[in-house]
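Undergrad: Sequence below, structure please.
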Amino acid sequence: MTQLVPAPAPAGAVPAPSGTMRDRVPAQALIEQVLLRQAAARPRTALERLVGRDPVEPDARPWYAGAIGERAVAARLTGLPEGWTVLHSLPVGRNGADIDHLVVGQGGVFTVNTKHHVDASVWVAGRTVLVNGSSRPILQKAEAEGRRVDRIVAPVLADPPAVRPIIAVVGAKRLRVRRAPRVVTVLRAEHLPRFLLAQPDRLSADEVRALVARFEDPGAWLPTVEAGAEVLLAFSRLTREVRAAARTRVAWALGLAVIAVAGSSMIVLPGLVALFGGA
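TA: Modelled structure (predicted):
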């Protein structure tokens, strides 16, 4: 569940009631926050573009990293077979909180909270989660997501199974679950589809259809706006700029390394010739 700063709807956003929650795109809430912060930033100068300065402003970087993580998880969930439904960025909190991904199939109902921790060490023991040694309250947030969706499920099914919260970790160098939490499943994002498909059937096909109909109804969630084409195009452009800037920085680093090696050779080689030539 992502905590968002309340903000006005971005340019290109359109009201949701005419569609369904299936129209929500992965990381939509985070994308909107990224673009709002980028819109207030000054453009990069020609020199900054030349040297490959990151186009994402410092204030927007946590939101951008979160959006990239959520979209990576969503891409993995697209591989689920027929019978599974996935919804994204569902608004549940009046302070702007959302559920990253909601997955429904005969194996049950699952909330998926994405955590993007590039090259980090993540350690889990019971209700304790440490990221690079620092405690994070992510289990409590995941449990709250499950309870929120339980309240939506309860009026639809007579005897529903509990919603199962999942934390999907993206990019971590190391993930160690020393003692599994009682309620929340913590796993690497790449293992998520396999975990879901391994679940025994808990719902009938009719129950799945009834739940999907309810989850797709905007009335089940807090009012929101849908992303217009301009929003998604702007984020795609920003992503391309980020990748191009990274390639530029790598090229500069390689070029400087070659110059450094060449400079060292100009100093070292004459010395070696003099040493061995006079032997």
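Undergrad: make it CA atoms for all contacts and neighbour counts henceforth
TA: Will do.
Undergrad: Is it correct that V225 is in contact with G12?
TA: No. Judged on C-alpha atoms under 8 Å, V225 makes no contact with G12 at a distance of 9.9 Å.
Undergrad: Which helix runs longest in the chain?
TA: When the chain is parsed with DSSP state H, its longest helix is helix 229-277.
Undergrad: and that helix, what does it pack onto?
TA: helix 28-39, helix 46-51 (3 or more C-alpha pairs under 8 Å, 6 or more residues apart in numbering; DSSP states H and E).
Undergrad: on contacts alone, who are the packing partners of the helix or strand where V109 lies?
TA: Under the criterion of DSSP states H and E, V109 resides in strand 108-116. Where contact means 3+ C-alpha pairs under 8 Å, 6+ apart, strand 108-116 is packed against helix 61-77, strand 98-105, helix 138-153, strand 164-170.
Undergrad: So what touches the next helix or strand along the chain from that strand?
TA: Reading on from strand 108-116 to the C-terminus, the next helix or strand found by DSSP H and E is strand 121-125. Strand 121-125 is contacted by residues 129-133, 172-181 when judged by C-alpha atoms under 8 Å, 6 or more residues apart in numbering.
Undergrad: Now do the buried residues in strand 121-125.
TA: 121-124 (16 or more other C-alpha atoms under 10 Å).
Undergrad: and the gap between the residue lying closest to V131 once chain neighbours are set aside and V177?
TA: Leaving aside its sequence neighbours, V131 sits nearest to V122 (C-alpha to C-alpha, 6 or more residues apart in numbering; 4.6 Å). Remark: distance between V122 and V177 (C-alpha to C-alpha, to the nearest Å) = 8 Å.
Undergrad: A227 too?
TA: Separation of A227 from V177 (C-alpha to C-alpha) stands at 37 Å.
Undergrad: These two - which one has more neighbours?
TA: Set A227 next to V177 and count neighbours by other C-alpha atoms under 10 Å: A227 wins out with 23 against 15.
Undergrad: What lies in contact with the host helix or strand of D206?
TA: In the assignment (DSSP H and E), D206 maps to helix 205-216. In this structure, residues lying in contact with helix 205-216 by C-alpha under 8 Å, 6+ apart are 20-22, 83, 85, 87, 104-106, 152-153, 156-157, 220.
Undergrad: what about 7 Å?
TA: Under the criterion C-alpha atoms under 7 Å, 6 or more residues apart in numbering, residues 20-22, 104-106, 153, 156, 220 lie in contact with helix 205-216.
Undergrad: How about stretch 44-53?
TA: 55, 245-246, 248-249.
Undergrad: do that again at 6 Å, thanks
TA: 245, 248-249 (C-alpha atoms under 6 Å, 6 or more residues apart in numbering).
Undergrad: Let's see this one next, to set against the first:
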Amino acid sequence: MTSDFASQGFGSGRDDIPQRVGVNERGAGHAVIEKLLADREGLPPRSLLGRVFGADPLTSENYPWYKGALGEIAVGRILERLGPGWMVLHAVPVGTGASDVDHVLIGPAGVFTLNTKNHSGQSVWIAGRTLMVSGKKQRHLYNASHEAARAAKLLTRGANATVEVTGVVVVVAPKSMTVRERPSEVVVVSDRQLLRWLSDRPNLLTPRQIAVITAAAMRPGTWHRNPPAVVDPGFLQYEFARLPALVDSARRRRAGWLLALLVGTPLVLATLSSYF
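TA: Reported below is the predicted structural model:
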């Protein structure tokens, strides 16, 4: 039996049949993992030779979804450390299409929508309305602002009371993050700064307000006109959990073969030269 992830037939088991799942049942990265696995469905498994030589189990189209899932999962783990007074929702479907909010937080300090961006090993630069990653301008600030405004509108309607929402861009594992001027409409923090930043916020909501907003947030209809049926969260997490090991193993194999080539080529040339 092959151990290649691509051969595992996403869509072949009873547990992955789309079903109605509560908003609070989705795990971090649910939407991007579902997209990644759906895109990989039907792809042929790597051959034995491909696995031996470290052929990448992901395509170039897979990598943005894979990297995004890793980022959301990392932030999800950080949010698990929030106190019991917080409600945390992940991958909340919103609008009429396939859009989702990476994380929604409701607690004493207020309501927050988190837009997670995995820019591991890259330099991030922020000044006012501009955010650049490795010298390229991104739309993260606009997207986070739009996301927060939409969440505020939907929660206000769902709770029948005015709900203010703060949009937050969470940059995961950046090489560096330089803030020349803080954005006026949203907050930008790294994953390492997130928990302390939330802990330092003053209390704005009473337990009663938190309960009312949470009740509204827990209703799928608050966020989406026709909440989609999704794949079982446990199944998705199980399938995705096997992928990082395959990716890392393939990367190590490629590095090993490259090292062998760099070391072995001079030896071969030296041996051949001795015969001439």
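Undergrad: For stretch 240-247 of structure 1, could you pull out the residues that count as buried?
TA: 241-242, 244-246.
Undergrad: The one residue sitting closest to the centre of structure 2 and A28 of structure 2: what is the separation?
TA: Against the mean C-alpha coordinate of structure 2, by C-alpha atoms, centre = their mean, the closest residue is E72 at 2.8 Å. Separation of E72 of structure 2 from A28 of structure 2 (C-alpha to C-alpha): 6 Å.
Undergrad: In structure 2, what range does stretch 188-207 of structure 1 match?
TA: Counting by TM-score structural alignment, stretch 188-207 of structure 1 falls onto residues 190-209 of structure 2.
Undergrad: sorry, that was for stretch 101-108 of structure 1
TA: Stretch 101-108 of structure 1 covers residues 103-110 of structure 2 once aligned (TM-score structural alignment).
Undergrad: now stretch 43-56 of structure 1
TA: Mapped onto structure 2 using TM-score structural alignment, stretch 43-56 of structure 1 covers residues 45-58.
Undergrad: so can I have a markdown table of the contacts of stretch 44-53 of structure 1 showing distance to R237 of structure 1?
TA: Listed next are the contacts of stretch 44-53 of structure 1 as a markdown table, based on distance: C-alpha to C-alpha, whole Å:
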| residue | distance to R237 of structure 1 |
| --- | --- |
| A245 | 12 |
| T248 | 16 |
| R249 | 19 |
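Undergrad: Could you point out which of the residues you listed is nearest to T78 of structure 1?
TA: Set against T78 of structure 1, the nearest of those by C-alpha to C-alpha is A245 (28.8 Å).
Undergrad: That closest one pairs with which position in structure 2?
TA: By TM-score structural alignment, A245 of structure 1 lines up with A250.
Undergrad: Could you measure from that match over to G42 of structure 2?
TA: From A250 of structure 2 to G42 of structure 2 the distance is 20 Å (C-alpha to C-alpha).
Undergrad: Apart from its neighbours in sequence, what residue is nearest R178 of structure 1?
TA: A125 (5.1 Å).
Undergrad: What lines up with the one you found in structure 2?
TA: Mapped onto structure 2 by TM-score structural alignment, A125 of structure 1 lines up with A127.
Undergrad: helix, strand or coil for P81 of structure 1?
TA: Of the three states, P81 of structure 1 takes coil according to DSSP: H, G, I helix; E, B strand; the rest coil.
Undergrad: Counterpart of it over in structure 2?
TA: Using TM-score structural alignment, P81 of structure 1 sits opposite G83 in structure 2.
Undergrad: check contacts around the aligned partner of V170 of structure 2 in structure 1.
TA: The alignment partner of V170 of structure 2 in structure 1, by TM-score structural alignment, is A168. With contacts defined as C-alpha under 6 Å, 6+ apart, the neighbours of A168 of structure 1 are 114, 187-189.
Undergrad: what's the answer for S120 of structure 2, then?
TA: Residues near S120 of structure 2 by C-alpha under 6 Å, 6+ apart: 173-174.
Undergrad: Around the counterpart of F235 of structure 1 in structure 2, how many other residues sit close by?
TA: Applying TM-score structural alignment, one finds that F235 of structure 1 aligns to F240 in structure 2. Other residues within reach of F240 of structure 2 by the criterion other C-alpha under 10 Å amount to 20.
Undergrad: do the same with P26 of structure 1
TA: Per other C-alpha under 10 Å, the neighbour tally for P26 of structure 1 reads 24.
Undergrad: what's the spacing between L131 of structure 2 and S184 of structure 2?
TA: According to C-alpha to C-alpha, L131 of structure 2 and S184 of structure 2 sit 13 Å apart.
Undergrad: Which one's more surrounded, the two?
TA: Between L131 of structure 2 and S184, counting by other C-alpha under 10 Å, L131 is the more crowded of the two (21 against 10).
Undergrad: what helix or strand does the more buried one sit in?
TA: According to DSSP H and E, L131 of structure 2 maps onto strand 130-133.
Undergrad: Mean distance of that strand to its aligned residues in structure 1, please.
TA: Mean deviation of strand 130-133 of structure 2 relative to structure 1 after superposition (mean C-alpha distance after the TM-score superposition for structure 1): 1.1 Å.
Undergrad: and that strand, what does it pack onto?
TA: If contacts are counted by 3 or more C-alpha pairs under 6 Å, 6 or more residues apart in numbering; DSSP states H and E, strand 130-133 of structure 2 sits against strand 123-127, strand 136-138.
Undergrad: could you dump the ones you listed to JSON lines with distance to G95 of structure 2?
TA: JSON lines is the format used below for those (distance: least, C-alpha to C-alpha, whole Å):
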{"stretch": "strand 123-127", "distance to G95 of structure 2": "29"}
{"stretch": "strand 136-138", "distance to G95 of structure 2": "23"}
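Undergrad: So for L195 of structure 2, which of those strands sits nearest?
TA: Among these, strand 123-127 sits nearest to L195 of structure 2 (C-alpha to C-alpha), with 19.5 Å.
Undergrad: Now the closest one on structure 1. Mean distance?
TA: Compared with structure 1 after fitting, strand 123-127 of structure 2 deviates on average by 0.9 Å (mean C-alpha distance after the TM-score superposition for structure 1).
Undergrad: Off-centre distance for stretch 158-169 of structure 1?
TA: 19 Å (C-alpha atoms, centre = their mean, to the nearest Å).
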